[in-house]
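J.: below: sequence and its predicted model.
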Amino acid sequence: DLPSSASKFTKGDTAALNATFESASNENEVIPDVEVNNFPDEYVLPNIGREVLAHTEFDVRQLEDISKPKVQTFLTKLNDVVVNSKQAVGTDETFTDTFVDDLLRIAKLNRFPLRIRNQPPTKLYIQDVARVISVLDFVIEKKNSENRNIVVVEDKHLQNVGYATDFGEQQIAVEILSCGSENIRSLGEAPRDQTIWAIRVISTYATFYKATITAMYWMELANGLPKEESVKIQRWPAENGLTTGFDLAEPEGRRSVLTALTKIRESLL
C-alpha cells in the first residue's frame, strides 16, 4: 500500500505510480521558451554574493547603493537563509519559507489571475478514494482555469533531505500528482492533459521540474495503480543533489531563478 502522507514516499512508492524523473537536456525542456517582460532586475544585485551574505553581522543598511526597502527586506531574508543553512542543529525551515514567499511575489506570481496559496492540503485520488494527502509549502493557482494548481513549491533545510528520498524528489512526484488529481476533481468532467511545474528550494538552491500528465494516465489511475501509462518529470538544472540547483545566494543564480519564474508566469497568462 502507498503511504498516506507524501512526506513518507520512497522510490518504490513513486515507482508504483509509474512516475520517474529524468534530466532535461536543455533549459527549454522545462522552462517555457517565451519572451521575458518586466524582469525584476533590481534583485539580481551583481555585487552581493554568498561571501557577503554569510556574515552573521550582515546589515543591509551599510550597503549605500541599496536603498529601496523592498530590496533591503529581500536581502535581509536571504541572509537569514544563508546563515541558517550553516547550522547543524535547529534546522528551521521558516527562514526559507518566508524568503521563497517573497521570491514568488517578486516574480508576480501572486498577481491576478494568479494567486499564491500557503500550505494547501491536496489529495491524490485512486479509484475515487483519497489515498495520499500532501500539504505543500506553496501552490500557485490560476483563477477560472481548467488547471487550478499549476506550480508546486517545496522548500527544505539542507539538513532535512538526503539521498534516500533523492533529496526530496519522491515527495515532489506525489505532490505534482496530488495537484493534478485535485484539478480533475474541481473540473467535474473527464480528465484532460495537464502540465504542472514544481520548484524545489533546498536552502538557497533552486531546481525546476515540469511534468506533462496525460488524460490516459488519469483514466488508468481511476481504476487502480497504473500499469501502462506513466509520468516523466523533467529536471533543470539536470543534476540532482543538495546543491545542484541555481544558487540564490549568488547573482547569476538569482538571475536564473527569477528569469525562470518570470517565463513560467508569462506562459500561464
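T.: Alright, I've got the coordinates.
J.: for the rest of this, base every contact and every neighbour count on C-alpha atoms.
T.: Noted.
J.: and the strands in the stretch 1-150 of the chain?
T.: Along the stretch 1-150 of the chain, the segments classed as strands by DSSP state E, counting those that start in this stretch run 19-23, 114-118, 121-126, 129-135, 138-142, 149-156.
J.: same check on the stretch 151-269 of the chain?
T.: Listed in chain order, the strands of the stretch 151-269 of the chain (DSSP E, counting those that start in this stretch) span 194-202, 205-213, 231-236, 246-247.
J.: to residue 260, which of those lies closest?
T.: Checking the strands of the stretch 151-269 of the chain against residue 260 by CA to CA gives strand 205-213 as the closest, at 8.4 Å.
J.: buried residues in that closest one?
T.: Using 16 or more other CA atoms under 10 Å as the test for burial, strand 205-213 gives 205, 206, 207, 208, 209, 210, 211, 213.
J.: what's the angle from it to strand 19-23?
T.: 130 degrees (axes from the mean of the first three to the mean of the last three CA atoms, to 10 degrees).
J.: I figured residue 126 was touching residue 222, is that so?
T.: Yes - the pair residue 126 and residue 222 qualifies as a contact (CA atoms under 8 Å) at a distance of 5.3 Å.
J.: which of the two has more neighbours?
T.: Neighbours were counted for residue 126 and for residue 222 using other CA atoms under 10 Å; residue 126 has more, 19 against 16.
J.: so what's that one up against?
T.: Neighbour list for residue 126: 221, 222, 223, 224, 225 [criterion: CA atoms under 8 Å, 6 or more residues apart in numbering].
J.: dropping in the other structure now:
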Amino acid sequence: MSFNDLKKFLLPQLDIQTLANREFKAKNLKDISDEYVKGFLNDLNKVIKESVTTEDQIDTLVNNILGNIFEFHAYPLRIRLNITGEPYVTAIPDYLVDWEDINELVVEDKQLRNAALIPSKGYGEAQLAAELLACGSENMRELALRKSDVMSDQIIFGVRVISTYFTFYKAVISAKYFNELDLHLPLKESVVIQRWPENEHPKAGLNILKPDERLEALGAFAGIRKYIVNKWN
C-alpha cells in the first residue's frame, strides 16, 4: 500500500472526540465509501469504548490492520496468533508474521491497565524483547534445516500496541550473537533494538486517534511490509 493509498485513513474531520463518542456509528459516515476505512474506524471506536477492561477489541483492531489493511496473511506471508506448542519459541507473542516459516514481525497488544505496564517491567518491552530473541532463535533453527552451513544476520520487527498507542521496534541480531550463545551467555556480542518513537512510556507511542499520528503508524506498517517483500524477492 502506497503513501497515497494510506491518505484515505487520515480523515482530519474525525477528531478524538468524534471517534470516542459512544454514539459513533461508522455506517453513518455517508461521505466515506471505502469499507476498509469504515471497518477500521469501527474497530477504533470499539477500542476506545471497551479497552479499559478487555483486550478483545484491541486484538480485533490489530488483526484488521495486519490481515485486511496490509495483507500480512497473503501468501507467502502468514499471521500466527497466540502461538503455543512451538518447541523453540518460549516467549509467546500475540501475533507473529512469518514469510514461509521465517519470523519477520512480532506484535504484542495490551490495554492501558495491564499489570505488565509498569516501569520495572519496561512497560512491556522486556516481554517484547524476549519474543524478538526467541523468534530469532527459531529462525536460526529453521534456516539450519534448509542449509546447515548458513548463518546470517537477522532483522526482526516488533510493534507494541497499548490501546490506541503504537510503538515500533527493529531488532538487529547478528549471526555471531547466536554463535556465542551456543557456547555461553554472550559476553562480546549483543543485540541492538531500536525504538520509534524514542520514549518507552506507552502513551509516548503514536496515537492513532490523531490523524497525523495515525498516518505515521500505518506508514510504518507499510514500510515494514515493503521491506519484508523486497528482502525475499
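T.: That came in fine, so what should we check first? Because the structure is predicted, anything quoted here is derived from the model rather than measured.
J.: any idea what the TM-score comes out to?
T.: Once superposed, the chains reach a TM-score of 0.88 (TM-score structural alignment, normalised by the length of structure 2), with 222 aligned residues with a CA RMSD of 2.1 Å.
J.: about what we covered before: so can I have a markdown table of the strands of the stretch 1-150 of structure 1 showing distance to residue 100 of structure 1?
T.: Shown next, in a markdown table, are these (distance: least, CA to CA, whole Å):
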| stretch | distance to residue 100 of structure 1 |
| --- | --- |
| strand 19-23 | 24 |
| strand 114-118 | 11 |
| strand 121-126 | 19 |
| strand 129-135 | 16 |
| strand 138-142 | 9 |
| strand 149-156 | 8 |
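J.: to residue 170 of structure 1, which of those strands lies closest?
T.: Among these, the nearest to residue 170 of structure 1 by CA to CA is strand 19-23 (9.1 Å).
J.: for the closest one, packing partners?
T.: Applying 3 or more CA pairs under 8 Å, 6 or more residues apart in numbering; DSSP states H and E, one finds that strand 19-23 of structure 1 contacts strand 231-236.
J.: can you tell me the mean distance of the strand it packs on from structure 2 after alignment?
T.: Superposed on structure 2, strand 231-236 of structure 1 shows a mean distance to its aligned partners of 0.7 Å (mean CA distance after the TM-score superposition for structure 1).
J.: now that strand: which residue numbers in structure 2?
T.: Mapped onto structure 2 using TM-score structural alignment, strand 231-236 of structure 1 spans residues 191-196.
J.: do stretch 172-181 of structure 1 as well
T.: Matched against structure 2 by TM-score structural alignment, stretch 172-181 of structure 1 falls on residues 128-137.
J.: for stretch 199-218 of structure 1, same thing?
T.: Aligned by TM-score structural alignment, stretch 199-218 of structure 1 falls on residues 159-178 of structure 2.
J.: how distant is the matching stretch from the center of its chain?
T.: Centroid separation for stretch 159-178 of structure 2 versus its chain: 8 Å, with CA atoms, centre = their mean, to the nearest Å.
J.: quick check: residue 46 of structure 1 touching residue 251?
T.: Yes - the pair residue 46 of structure 1 / residue 251 is scored as a contact, 5.1 Å apart, by CA under 8 Å.
J.: which parts of the match of stretch 172-181 of structure 1 are buried?
T.: So stretch 128-137 of structure 2, judged by 16+ other CA under 10 Å, has buried residues 128, 129, 130, 131, 132, 133, 134, 135, 136, 137.
J.: which one of the residues you listed is nearest residue 146 of structure 2?
T.: Closest to residue 146 of structure 2, out of all of those and judged by CA to CA, is residue 137, at 14.7 Å.
J.: look up how far residue 186 of structure 2 lies from that closest one.
T.: 14 Å (CA to CA, to the nearest Å).
J.: just checking, residue 153 of structure 2 touches residue 172?
T.: Yes - here residue 153 of structure 2 reaches residue 172: they are 7.5 Å apart, a contact under CA under 8 Å.
J.: now the helices for the stretch 51-200 of structure 1?
T.: Ranges of helices in the stretch 51-200 of structure 1, per DSSP state H, counting those that start in this stretch, are 69-85, 94-106, 169-187.
J.: which position in structure 1 aligns with residue 72 of structure 2?
T.: Alignment note (TM-score structural alignment): residue 72 of structure 2 maps to residue 109 of structure 1.
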